[in-house]
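J.: The sequence and its predicted three-dimensional model are supplied below.
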Amino acid sequence: MTHRIALITDSTCDLPRKYLDKHDIQVVPLTIVWGGEQFLDGVDLQADEFYQRLAVDSTIPTTSQPTPQQMVLAYEKARNAGAEELLMITISSAMSGTYESALKASELVEFPVQVLDSRSNSMSLGWQVLAAARAREEGGNIQDMIRAADNARASMVYLITLDTLEYLHKGGRIGDASHFIGTLLNLKPQISVDHKTGTVAGGRRSRTRKKALADLYKDFFAQVDPAKKLRIAVLHNAALEEAQELAGKIEEEFQPAEIILSIVSPVLGVHTGPRAVAICGYSEP
């Protein structure tokens, strides 16, 4: 289906393919660099394959944002398909150079492109993109789409429990002392996204995985309004059974308007490592 307004995002959105197809959302992949090879996220390297290799490969993968030229190609593809204007919603500018690439690319084309910083990633970005898509489907203009994404972000809560500090340490996100103490005590750290600054913040550390998942559940629902319409995603890095159990518990206790179960993209998994589990969602105003 061709829309007058094209909606584009990047591969960190973690939206399952059926949502991308249903809502006509175009995705620009980031890149994983691993052992001298380069893989387009979700194109050359799928999440399941990535986590299997991550568990046994001692080589540390890195990531890179799309170039402005890659963004231009995505914009031109949408334009050639009949779009008159474009909305690009990206991963937080504080987490990646993707936003800057998208902005630079918007200056290199001769048709209107608006670039929105989601100030987040994963399904927090995904929920904002879906909100924009639904505003478009209701006949909204590009400002209505941006407003819908902003409204979703305003009450968004995104908490992640990690199984290990190893990958944050490998990626330079925490120092040697924090890594040593956390590993020594086998702590399971919880992190969150600050949607005002677009940065990752530290949280509690639990002594066991069972306690960490219980804390994740409790802490998330302490920050949303269950009396309102809830849209919730449960995400995992090769921890499907635990994510399914968590999603089932949420459905039974809170009956959200929408719940999505998804695997975290390789580009994000580079930093969180295998067996991370997250809850991300918001209550509609």
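T.: Yep, that arrived.
J.: From now on I want contacts and neighbour counts done on CA atoms only, so please keep to that.
T.: OK.
J.: wouldn't residue 51 be in contact with residue 240 here?
T.: No. Applying Cα atoms under 8 Å, one finds residue 51 not in contact with residue 240, separated by 12.0 Å.
J.: Show me which of these two is the more surrounded one.
T.: residue 51 (21 against 17; other Cα atoms under 10 Å).
J.: Next up, the contacts around the more buried one.
T.: 237-238, 266, 269, 274 (Cα atoms under 8 Å, 6 or more residues apart in numbering).
J.: quick check, it in a helix?
T.: Yes. Per DSSP: H, G, I helix; E, B strand; the rest coil, residue 51 lies within a helix segment.
J.: A further structure is provided below for comparison with the first:
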Amino acid sequence: MKKIKIISDSTCDLSKELLEKYEIDIVPLYVNFNEESYRDLVDLNTEKMYRLVEKYNMLPKTSAASPGDFYKIFKKYLDLNYQIIYIGIGSKFSATLTSAYTAKKMLDSEDIFLIDSLNLSSGIGLLLLKAAKYKEEGLSAEEIKEKVDELVPKVRSQFVIDTLDYLYKGGRLSALSALMGGVLKIKPIIKVRDGTMKVGKKARGNIRKGIDLLINEFIQLKDNIDEEFVMITHSLAYDSYLYIKDNLKEISSIKNLYETDAGCVISSHCGKGTIGILYIMK
């Protein structure tokens, strides 16, 4: 059996430690300010991105990894006699998966397996960790793809947004909605379902009220949640992370509760203070 290499992109929001532990390689997307282009998490981190937003008073444009980016990394591992499994940002959020398919076609290889996560952020990360576990168990690349494909619709990604400015500036919210949301201090819950973002419940007041909605939903569903991996992912919201962690610590069934930081691409769309709880249903 050939060796297996798992690859993702920079939107998976897994920590450096997890990427190294499970030997997952990353293809960066791009964050663009006017004529300046940065590779997500290579040339630019989230804190620096927010400083540039303030400096230029504008949001960056994000762009997909190119077919050439994928060709380079795919060929590297094919030449080393690996089979490749790529799990990245959902096809409805980015053209990145299309680039991966183009590279696969260019290489004309049956040893490249592409999975549409229909998700973003550590919703992708959860699938990567499952794939890494299956790899450790000795499953073939074909078997890993089959099992991960079955998990895709079971991933639950939801975030509470602290500021509506980024959704408005990014064209995902009308000016009136942004204004009313600011006046009423609305903190919407954004959920990823079927490969798209949908608005769930809305809290009014400070962000803790929105976080409590996430926590309460998790507690209600806990008996039906796969306890192996649970993610708390945030964009410079460490205090909120500690609050969630403290509230979930009594749920002893959780085997691995990970904190991860939202990268530049994800943060550029949701804004500072955003935080989410992500998990897989049984």
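T.: Happy to help now that I have it. Because the structure is predicted, anything quoted here is derived from the model rather than measured.
J.: Give me the TM-score for this pair.
T.: Here the TM-score for the pair of chains, by TM-score structural alignment, normalised by the length of the second structure, is 0.92; 279 aligned residues with a Cα RMSD of 1.8 Å.
J.: Closest one to residue 185 of the first structure out of the contacts of residue 51 of the first structure, please.
T.: residue 274 (18.8 Å; Cα to Cα).
J.: Aligned against the second structure, show me the partner of the closest one.
T.: Aligned counterpart of residue 274 of the first structure in the second structure: residue 272 (TM-score structural alignment).
J.: same question, residue 264 of the first structure
T.: Checking TM-score structural alignment: residue 264 of the first structure goes with residue 262.
J.: which residue ranges form the helices in the stretch 151-282 of the second structure?
T.: Secondary structure of the stretch 151-282 of the second structure (DSSP state H, counting those that start in this stretch): helices at 165-169, 175-183, 207-221, 238-248, 264-270.
J.: mind checking which of those helices is nearest residue 92 of the second structure?
T.: That would be helix 264-270 among the helices of the stretch 151-282 of the second structure, by Cα to Cα, at 14.3 Å.
J.: With the first structure overlaid, how far apart is the closest one on average?
T.: On superposition with the first structure, the mean distance recorded for helix 264-270 of the second structure (mean Cα distance after the TM-score superposition for the first structure) is 0.5 Å.
J.: if you skip the residues just before and after it, what's nearest to the residue positioned nearest the centre of the first structure?
T.: Nearest residue to the geometric centre of the first structure (Cα atoms, centre = their mean): residue 122, 0.7 Å. With Cα to Cα, 6 or more residues apart in numbering as the criterion, residue 122 of the first structure has its nearest non-adjacent residue at 4.4 Å, and that residue is residue 13.
J.: the strands in the stretch 1-150 of the second structure, which residues?
T.: In the stretch 1-150 of the second structure, the strands defined using DSSP state E, counting those that start in this stretch lie at 3-9, 24-27, 30-33, 36-39, 61-63, 82-88, 112-116.
J.: Go through those and name the closest to residue 174 of the second structure.
T.: strand 61-63 (18.4 Å).
J.: The closest one vs the first structure, average distance?
T.: Relative to the first structure, strand 61-63 of the second structure is 0.4 Å off (mean Cα distance after the TM-score superposition for the first structure).
J.: I'd like to know which elements that strand is packed against.
T.: Other helices and strands packing on strand 61-63 of the second structure, by 3 or more Cα pairs under 8 Å, 6 or more residues apart in numbering; DSSP states H and E, are strand 30-33.
J.: hmm, back to that, the residue nearest to residue 122 of the first structure contacts residue 126, correct?
T.: Yes. Using Cα under 8 Å, residue 13 of the first structure is in contact with residue 126, at 4.6 Å.
J.: Those two: which has the busier surroundings?
T.: Set residue 13 of the first structure next to residue 126 and count neighbours by other Cα under 10 Å: residue 126 wins out with 30 against 25.
J.: which residues sit in contact with that one?
T.: 13-15.
J.: Those residues into CSV, with extra columns for distance to residue 228 of the first structure?
T.: As requested, the contacts of residue 126 of the first structure are exported to CSV (distance: Cα to Cα, whole Å):
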residue, distance to residue 228 of the first structure
13, 24
14, 24
15, 23
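J.: ok, of these, which one's closest to residue 194 of the first structure?
T.: Nearest member of the contacts of residue 126 of the first structure to residue 194 of the first structure, counting by Cα to Cα, is residue 13, at 16.5 Å.
J.: what do we get in the second structure for that closest one?
T.: By TM-score structural alignment, residue 13 of the first structure lines up with residue 12.
J.: hmm, back to that, can you add distance to residue 133 of the second structure and give the helices of the stretch 151-282 of the second structure back as TSV?
T.: Formatted as TSV, the helices of the stretch 151-282 of the second structure follow (distance: least, Cα to Cα, whole Å):
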stretch	distance to residue 133 of the second structure
helix 165-169	35
helix 175-183	42
helix 207-221	24
helix 238-248	24
helix 264-270	25
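J.: Deepest-packed of those, please.
T.: Highest mean neighbour count of these: helix 264-270, a mean of 25 (counted as mean count of other Cα atoms under 10 Å).
J.: quick one: it to chain centroid distance?
T.: Relative to its chain's centre, helix 264-270 of the second structure lies at 10 Å (Cα atoms, centre = their mean, to the nearest Å).
J.: and that helix, what does it pack onto?
T.: Against helix 264-270 of the second structure (3+ Cα pairs under 8 Å, 6+ apart) you get strand 30-33, helix 46-56, helix 165-169.
J.: Name the surrounding residues that touch the last one.
T.: It stands for helix 165-169 of the second structure. Contacts of helix 165-169 of the second structure (Cα under 8 Å, 6+ apart): 58-59, 173-175, 178, 268-271.
J.: Specify which member of the contacts of residue 126 of the first structure is nearest to residue 3 of the first structure.
T.: For the contacts of residue 126 of the first structure, the nearest to residue 3 of the first structure is residue 15 (19.6 Å; Cα to Cα).
J.: what's the closest non-adjacent residue to the closest one?
T.: residue 126 is the one closest to residue 15 of the first structure (Cα to Cα, 6+ apart), at 5.6 Å.
J.: so what corresponds to that neighbour in the second structure?
T.: By TM-score structural alignment, residue 126 of the first structure lines up with residue 125.
J.: Check residue 210 of the first structure too.
T.: By TM-score structural alignment, residue 210 of the first structure lines up with residue 208.
J.: repeat for residue 68 of the first structure
T.: By TM-score structural alignment, residue 68 of the first structure lines up with residue 67.
J.: That match is in contact with residue 107, isn't it?
T.: No. With contact defined as Cα under 8 Å, residue 67 of the second structure does not reach residue 107; the gap is 10.9 Å.
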